[in-house]
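1. could you work out the structure for the sequence below:
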Amino acid sequence: MLARVYRTVTAPRRAAAVRGRVHTMPRKESKEGKGQKKGLAQPAHPTGPVVLDKSGCVLISVHAKPGSKLNAITDVTTEAVGVAIAAPPSEGEANAELCRYLSKVLEVKKSEVNLDKGGKSREKIVKISAAITPEIVLEKLKSEASKS
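-> As a prediction, this is how the structure comes out:
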C-alpha cells in the first residue's frame, strides 16, 4: 500500500524530468540587494554614539562604569558615551541610576529614558522616546562631559 502511494506522488515529477521540463529555482539577486541602487554605497553603521532609529526615538551607545564615586559623563567618542555611575552593578541598580542620570542631563522625563540593550553588559543602548533630536542630545552630552 505504501509503495503505491509513493509511486503516485513521485511519478509525475519523474515523468516531467524525463521529458526535459525540469523546474529550476529563480536566480539570486546581485549583492546590492533589492532596494539598493548600483554604485551608491550604504554606510555599514551610522557614525557617532547618538543616532535616530526607525521609530523616531534617539539611541545612545553608552559605555557604563558602575561603582564610581559620583555620576558623570567621562568622555564622548565616536563609538560610545562614557558614563560613570555611582551605583553598584547588582540587581539593576546601576541601570536604573544610569537612566535617572541621563534624564537629568538631557532634561527629559525619567519615563522617556529606557535601557534598550545591554542589561548585564557595560556596553549599553539607551533609548530616548522624547521629542528631541540626536544633535541636541549630543550637544548636551558634550557640554556635561566638559564640566567634569
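2. okay, CA-based contacts and neighbour counts for the rest of this
-> OK.
3. tell me the secondary structure for Val62?
-> strand (DSSP: H, G, I helix; E, B strand; the rest coil).
4. distance of Gly119 relative to Ala3?
-> 57 Å (Cα to Cα, to the nearest Å).
5. so those two - more neighbours on which side?
-> Gly119 (13 against 7; other Cα atoms under 10 Å).
6. wait, the more buried one touches Asn95, no?
-> Yes: counting by Cα atoms under 8 Å, Gly119 touches Asn95, with 7.0 Å between them.
7. who's in contact with stretch 132-141?
-> For stretch 132-141, the surrounding residues in contact (Cα atoms under 8 Å, 6 or more residues apart in numbering) are Val50, Val51, Leu52, Val58, Ile73, Val76, Val105, Leu106.
8. mind redoing it with 7 Å?
-> By Cα atoms under 7 Å, 6 or more residues apart in numbering, the surrounding residues in contact with stretch 132-141 are Val50, Val51, Leu52, Val58, Leu106.
9. next, the second sequence, to be compared with the first:
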Amino acid sequence: MATQRKRTGQGSQPSTTPTAEPQHECRFAETMQDGCVKINLLVKPGARISQIMDASEECVDLQIAAPPRDGEANAEVVRYVAEVLGCKRYQLELLSGAKSRSKVVRVQDLALAQVIERIQAHVR
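-> Alright, predicted model coming up:
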C-alpha cells in the first residue's frame, strides 16, 4: 500500500496516511464509482444444486438449481449469491443479463476484498 507523509507541525512526528486501496489480482469483481462492488457471473441454470464451480479472472462460473424461465433462475442467482456473501438479498441488484447467461450483479455494503474472499471460499 502506498503511503503519503504529511507534516503535522514543528517538532511532531510525521504521520502516514494510505493513498490507495490495495489492488486485487482478479477481474471478476471490481469496485464501482459509488463504492459498491460489481461481480461478473456466468450462470448455468438447471443444475441439481446451486454452487460456484470456478472463480476465474474474468467471471464467476455459477451453477443454479432453477430452470431458466419466468425469472426463476435470476431469483435463485440473487438468493444464492446473497447466501455466499453473507448479506441480505436487498443488498444485491441484477444490473444486466436478465435474459442472458452472462450477468452482472451489484453488491452494496461489502468491500471488494470481502467479496473476493467469500466467493473463493465457496468454489467447489
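10. helices of the first structure, start to end?
-> Taking DSSP state H, the helices of the first structure run over residues 2-18, 93-106, 134-147.
11. which of the ones you listed sits most buried?
-> helix 93-106 (a mean of 19; mean count of other Cα atoms under 10 Å).
12. what range in the second structure matches that helix?
-> The alignment of helix 93-106 of the first structure onto the second structure (TM-score structural alignment) spans residues 72-85.
13. now swap in stretch 14-28 of the first structure and tell me
-> So stretch 14-28 of the first structure sits over no part of the second structure, by TM-score structural alignment.
14. how near is the aligned partner of Val62 of the first structure in the second structure to Val77 of the second structure?
-> Under the alignment (TM-score structural alignment), Val62 of the first structure pairs with Leu41 of the second structure. According to Cα to Cα, Leu41 of the second structure stands 9 Å off from Val77 of the second structure.
15. could you do Lys103 of the second structure as well?
-> 9 Å.
16. could you do Asp109 of the second structure as well?
-> 18 Å.
17. please apply the same query to Thr3 of the second structure.
-> Distance from Thr3 of the second structure to Val77 of the second structure, by Cα to Cα: 39 Å.
18. and for Asp34 of the second structure?
-> In terms of Cα to Cα, Asp34 of the second structure sits 23 Å off from Val77 of the second structure.
19. Ala98 of the second structure too?
-> 11 Å.
20. cool, Pro18 of the second structure as well?
-> Distance from Pro18 of the second structure to Val77 of the second structure, by Cα to Cα: 36 Å.
21. Thr16 of the second structure too?
-> 42 Å.
22. again, but for Ile64 of the second structure
-> Ile64 of the second structure is 7 Å from Val77 of the second structure, by Cα to Cα.
23. also Asp61 of the second structure?
-> 11 Å.
24. got it, and Ile119 of the second structure?
-> Distance from Ile119 of the second structure to Val77 of the second structure, by Cα to Cα: 13 Å.
25. also Lys99 of the second structure?
-> In terms of Cα to Cα, Lys99 of the second structure sits 13 Å off from Val77 of the second structure.
26. kindly report the same for Ala66 of the second structure.
-> Applying Cα to Cα to Ala66 of the second structure and Val77 of the second structure gives a distance of 9 Å.
27. tell me where the second structure has strands.
-> Using DSSP state E, the strands of the second structure run over residues 3-6, 15-18, 29-31, 37-45, 51-55, 60-64, 92-96, 102-107.
28. save the ones you listed as CSV, and put in mean neighbour count too.
-> Below are the strands of the second structure laid out as CSV (neighbours: other Cα atoms under 10 Å):
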stretch, mean neighbour count
strand 3-6, 11
strand 15-18, 12
strand 29-31, 21
strand 37-45, 22
strand 51-55, 19
strand 60-64, 22
strand 92-96, 15
strand 102-107, 20
